[in-house]
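Undergrad: I would like the atomic coordinates for the input below:
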Amino acid sequence: MNFGPISISDKSAFQGFSKREFLFYLNWFHENLTPILVMEIFSDLSKFEKENYDKAIELANKFGGSGNPTNADYLELLIGSLLGKEIIMNGKILFSHGTPFNDKETNTKGLFIDITPINSLLLRIATNKLTEEDKEFSKTWRKKTLNFDIDTIYTKLNQRKLILPQPKREEEITPIAIKLLSNKKTEKDWLLFFLDIFLLTKPLKDKIYNRWQASKHIYKLSNFAPYAYHCFLSFLTVVIATKHGIIKNNPTNFLDLNYIYYLPFCQVFISNDRLHKLLVPQLKRENQFFVTGEDMKKDIKRILNDIDLVKEEHHPLSLKIKNREFPNINSESLIESIRNKCLVPGAFS
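TA: You can find the predicted model right below:
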């Protein structure tokens, strides 16, 4: 297993890598496989053109099988957070399930993680063994996901008299959202708005609201449910940016937003997407890195080109590659710079 910095790639970055480039990338980063990436690849099947179908299979094959264990679904974590469960947000992957074990011979503890339904789906895509139910679900999922109506969101905001100030500069989007969610006078309205937006059932809404009522004099919304607050804040930044024309009103915005829900569970976030380039630098922790897919691909291509030039078996670079040491070919390497900053004591904090 690779113990490099934990990274998340969105589809725009992932599909930009060749298979060789992606496998090289996996030598130096531990990719947090998010459910949304697999579902985006899966949704390409719903277009039914052979080109898109073949593209989905090609993308799935880059993982070389079923892929890494997946992060727990954001909605599961959001609900847990609202019910008072502590969701650790320090750059580590939160697996959806696992069986703890204790190796008595080595006196070490670990977690056995079996293949998840998402991993099984990825493997079926890669091997072109999808069922008719898979294909129908792909079609339904894509239609439902792209049917997110921004006007409905504006209507719900107006019903609760929640006003979104216009940022003077792009850098003000997140500070404005934080200020809105920190206003004690409207905290209740924001909580109820988001419980509605995330389509929670009435019994669940009631349970969460009762918990908030019992603790509202002690906790701010950000402390009441820290991970849920991250999701609320991320959602609100997208709505503010869309309403005031900073980003286009595109149905795929809310697909892209899904990746940001997983931001607390990585050290490096990689994307070519305009929305991510705008908002992830504002929402990330200080010790996280945002890298464009173009820059990552450029660095990987340069290293691979240099590796291809190495012919001698005992060349210093050949030995480094053989020993799985990072090939320090260029002191300006983006990958090496990120790894050196991430793989230090205290990086997960």
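Undergrad: switch to C-alpha atoms for all contacts and neighbour counts from now on
TA: Fine.
Undergrad: hey, where'd the helices end up in the stretch 151-300 of the chain?
TA: 173-181, 187-197, 202-215, 221-224, 226-243, 253-261, 274-283, 293-309 (DSSP state H, counting those that start in this stretch).
Undergrad: quick one, the fifth one and helix 173-181 angle?
TA: If you take axes from the mean of the first three to the mean of the last three CA atoms, to 10 degrees, helix 226-243 sits at 120 degrees to helix 173-181.
Undergrad: list the contacts of helix 226-243.
TA: If you take CA atoms under 8 Å, 6 or more residues apart in numbering as the criterion, helix 226-243 is touched by 77-79, 81-82, 87, 89, 150, 164-166, 173-174, 177-178, 181, 194, 221-222, 247-249, 253, 257, 260-261, 275, 279, 283.
Undergrad: now show me the structure for the sequence below, then we'll compare the two:
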Amino acid sequence: MLEVIGDLAKRAKRGTPESMVAALAAKTSSLGSLPNVLHTELIDQEILGNPVEMRGVPIVGGAQTVTTSTGEKGVFFDESPEEKALRRWQEGAFDEDEHAHASVYRKNAKSIDLQAFIRATKAVRPKGEMLASSLSELLGVVDLFLDDPGSQYRTLSTALDMFDQPESSKRHVKKHWAAYGRPPIRYFLPYTYHCMRVFKLFGLGVGLGLISQRPTNVIDLQYLYYLPFCMVFTSADNLHHDLAPLFLKDEQWYVKSDDMQAALRELVAYYADHRAELKATGMMGFGRYPPLSQETVIHQIYDDLMPRWRKDALVPKKKISAEESDRIMKELRPIMEAIGKRASKGD
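TA: The predicted model follows:
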């Protein structure tokens, strides 16, 4: 979303920058799509003491707490701030702040000094010696540096400086870190640590010539900050090809864009040949699992992450009975009423 809105300050080959951004935004369907909260906001929240879950699912903004007439509490998600912005962009509506952000974004992207990474790397590298000959080796060096038991205060200070934390936040988190017995930063601020680890590898990789000095690499790098919130990461970017697998856990998948697109084309062809079944039962019924007659990388992912799916795919989806529907609505009604009351008050 940051990269798309940045195009507002870009000269369009056809039409206007606004029409170009609207077209890009329109490619993201609101059905089954959830924008993640911005990584800088997550870092700020973690430093303030709010844990960031990193279990392969997106973190969505805009949650509202509601209390029913019977005293039950729940959390309601309407449109998140990111979803609202995306919908506006699809309609070609942009506010002044977004135009200003686009100008700053593109200006910063052009002013990134990659030579600074090279100078910094020379400063820490013994003369005539290589820190590492590959990115995987270099990540080991980064981990030794960041996880050094005697230098955790330095690691914490580096993280706070790297992500532009105000002095008040720095004092706050250092005080709490000391109160908790000065634990390793890897466990004390796990998400902030992940982002710092990604950035450190990139900076040293550029400095050693293991990563190219293409200016847009700094922008592309930010996608890797969201790896903890996905099960599968797919990309056509060479930087992602090199770096993403190094930061994924064993249960996560990295799929090259060409392989994913080939699999999706097979699915499209299959559903085109089965229009009648699709129309009769709907996509959520007929297409809830990949076709058993095919074998693609998508099937491999399902086999690994949802090992029961082939058996479940053989069982027809049950329709909800009228009695079950009534029971569900009876449970939901107090919550819906509480949401309605909150909306009427303008909360």
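Undergrad: ok so, going back, hmm, which of the contacts of helix 226-243 of structure 1 are the buried ones?
TA: Those of these that meet the buried threshold are 77-79, 81-82, 87, 89, 150, 164, 166, 173-174, 177-178, 181, 194, 221-222, 247, 249, 253, 257, 260-261, 275, 279, 283, by 16 or more other CA atoms under 10 Å.
Undergrad: distance of the aligned partner of residue 135 of structure 2 in structure 1 from residue 243 of structure 1?
TA: Alignment note: residue 135 of structure 2 maps to residue 170 in structure 1; criterion TM-score structural alignment. Note on residue 170 of structure 1: its distance to residue 243 of structure 1, by CA to CA, to the nearest Å, is 13 Å.
Undergrad: more neighbours: which of those two?
TA: The neighbour comparison of residue 170 of structure 1 against residue 243 (other CA atoms under 10 Å) goes to residue 243, with 18 against 13.
Undergrad: and residue 195 of structure 2, what's its match in structure 1?
TA: Residue 195 of structure 2 maps onto residue 231 in structure 1, by TM-score structural alignment.
Undergrad: actually residue 169 of structure 2, not the one I typed
TA: By TM-score structural alignment, residue 169 of structure 2 lines up with residue 204.
Undergrad: and its match, how many neighbours does it have?
TA: Neighbour tally, residue 204 of structure 1, other CA under 10 Å: 14.
Undergrad: separation between it and residue 198 of structure 1?
TA: Taking CA to CA, one finds residue 204 of structure 1 at 11 Å from residue 198 of structure 1.
Undergrad: show me where the stretch 1-150 of structure 1 has its helices.
TA: 11-14, 19-28, 35-43, 50-61, 74-82, 117-126, 132-145, 150-159.
Undergrad: reformat these as a markdown table; add distance to residue 209 of structure 1.
TA: Shown next, in a markdown table, are the helices of the stretch 1-150 of structure 1 (distance: least, CA to CA, whole Å):
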| stretch | distance to residue 209 of structure 1 |
| --- | --- |
| helix 11-14 | 36 |
| helix 19-28 | 43 |
| helix 35-43 | 28 |
| helix 50-61 | 41 |
| helix 74-82 | 9 |
| helix 117-126 | 32 |
| helix 132-145 | 27 |
| helix 150-159 | 18 |
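Undergrad: right, so of these, which gets closest to residue 325 of structure 1?
TA: Each of those has some distance to residue 325 of structure 1 by CA to CA; the shortest is helix 19-28, at 9.4 Å.
Undergrad: quick one, that closest one and helix 50-61 angle?
TA: 30 degrees.
Undergrad: where does helix 19-28 of structure 1 end up in structure 2?
TA: So helix 19-28 of structure 1 is aligned with nothing, judged by TM-score structural alignment.
Undergrad: distance between that helix and the chain's centre?
TA: How far helix 19-28 of structure 1 lies from its chain's middle: 19 Å, per CA atoms, centre = their mean, to the nearest Å.
Undergrad: got a list of what the counterpart of residue 48 of structure 1 in structure 2 touches?
TA: By TM-score structural alignment, residue 48 of structure 1 lines up with residue 11 in structure 2. Contact analysis of residue 11 of structure 2 by CA under 8 Å, 6+ apart lists residue 17.
Undergrad: go again with 10 Å.
TA: Going by CA atoms under 10 Å, 6 or more residues apart in numbering, residue 11 of structure 2 touches 17, 20.
Undergrad: next: residue 154 of structure 2.
TA: 145, 146, 148, 160, 185.
Undergrad: residue 111 of structure 1 versus the alignment partner in structure 1 of it, what's the distance?
TA: Using TM-score structural alignment, the partner of residue 154 of structure 2 in structure 1 is residue 189. Residue 189 of structure 1 sits 41 Å away from residue 111 of structure 1, going by CA to CA.
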